[in-house]
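Colleague: let's see this in three dimensions:
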Amino acid sequence: MKKFHNKRKYMLIISLVVVLLYATTFIPQRVITTSPSSVSHIHVLDGQSGYELNLSDRDDIYTVMNNLNDVTFQKGKPSIGYMGYSYRVTLYDQDGDELDEFIINSEDTLRYHGFFYAAKSGKIDYNKLDAWMAQVKAQPVEE
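Modeller: Next comes the predicted model:
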């Protein structure tokens, strides 16, 4: 009988620890922490029009990455099953390997690793992405 109580106590402690660890993922934090210097180019796909933008200028990369690194996000509900997006952003290193991928839905909403994240401190520079994408859309189509 004593073995049963000890086992039950250990299971309760383990369950409590797991719940507490999971709860800490909901503390506001920086989600995108990739160093701007490790990014060689950024690929942005407009989910509404299908247009693509490739940023390889160092100043543009630093602008995007510093902005994203400065925003603190609160983890929200799971994003599994949601369709559509504004901008799918993929970060690449010098070798062309993918460093990270995430979806920007608005100036205060990000989808990352299966969850929505809401900006709590700072905002995503969504207008800058819109302006760059407008430039791409304004270019004549090559035939």
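
Colleague: switch to C-alpha atoms for all contacts and neighbour counts from now on
Modeller: Noted.

Colleague: in stretch 20-36, what counts as buried?
Modeller: Under the neighbour-count criterion of 16 or more other CA atoms under 10 Å, stretch 20-36 has 28, 29, 30, 31, 32, 36 buried.

Colleague: pull the most distant pair out of these.
Modeller: For the buried residues of stretch 20-36, the farthest-apart pair by CA to CA is 28 and 36; their separation is 21.6 Å.

Colleague: give me the contacts around the longest strand seen in the chain.
Modeller: Taking residue count as the measure and DSSP state E as the definition, the longest strand of the chain comes out as strand 98-106. Under the contact criterion CA atoms under 8 Å, 6 or more residues apart in numbering, strand 98-106 has outside partners 39, 85-93, 110-113, 124, 126.

Colleague: here is a second sequence; please produce its structure as well for comparison:
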Amino acid sequence: MKKKASILLAGVLILILGAAAWYNAPIDLMNLDPNEVMEIVVFNGNSGNGTHIEDKEQIQHIIDNLNDIEKRAKPSVGYMGYRFKMTIYLSNGNEADDWNNFIINSADTIRKDPFFYSVTKGKIDYSYIESIVA
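Modeller: Okay, here's the model as predicted:
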């Protein structure tokens, strides 16, 4: 009986430690080639306006900036509202995989449910996006 309890306790401990390591590990936000991006659609949650960014220089700046960001997760369950919702379309017309339809709340906070991600390396060029979307 003690042996089973010890094995069960060790298994639970390994699960908890693994989850903690995963939760705290920095992960790149995205790894997109800006030349593969055809359009970025940004919806401003404050004004209700949407903007289609098709200018290659603007796309280059935004994607390069987002490629340099690492993130850490925090639960976002139950939170509503946002500042900028971004959808990235590739040159083949499809949405980009992985980090698509994410929300930028500030220069250091991103939400992709079910988590908030705090920027740990670099900063989101929030003012640049704001100047385009306004």
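
Colleague: fetch the TM-score of the aligned pair.
Modeller: After superposition, the two chains reach a TM-score of 0.83 (TM-score structural alignment, normalised by the length of structure 2), with 130 aligned residues with a CA RMSD of 1.9 Å.

Colleague: rewinding a little: just give me the closest of the contacts of strand 98-106 of structure 1 to residue 1 of structure 1.
Modeller: Minimum distance to residue 1 of structure 1 across these is 44.2 Å, recorded for residue 113 (CA to CA).

Colleague: neighbours of the spatially closest residue to that closest one that is not a sequence neighbour, how many?
Modeller: In space, and not counting its chain neighbours, residue 113 of structure 1 is closest to residue 102: 7.5 Å by CA to CA, 6 or more residues apart in numbering. Burial measure for residue 102 of structure 1: 17 neighbouring residues, criterion other CA atoms under 10 Å.

Colleague: residue 102 of structure 1 matches what in structure 2?
Modeller: With the correspondence set by TM-score structural alignment, residue 102 of structure 1 lines up against residue 102 in structure 2.

Colleague: any idea what residue 26 of structure 1 aligns with in structure 2?
Modeller: In the superposition onto structure 2, residue 26 of structure 1 corresponds to residue 24 when matched by TM-score structural alignment.

Colleague: identify the residues contacting its match.
Modeller: Taking CA under 8 Å, 6+ apart, one finds 72, 73 in contact with residue 24 of structure 2.

Colleague: can you give me the helices for structure 1?
Modeller: Ranges of helices within structure 1 are 2-24, 58-70, 126-138, based on DSSP state H.

Colleague: minimum distance to residue 79 of structure 1: which of these has it?
Modeller: Ranking the helices of structure 1 by their distance to residue 79 of structure 1 (criterion: CA to CA) puts helix 2-24 first, at 17.0 Å.
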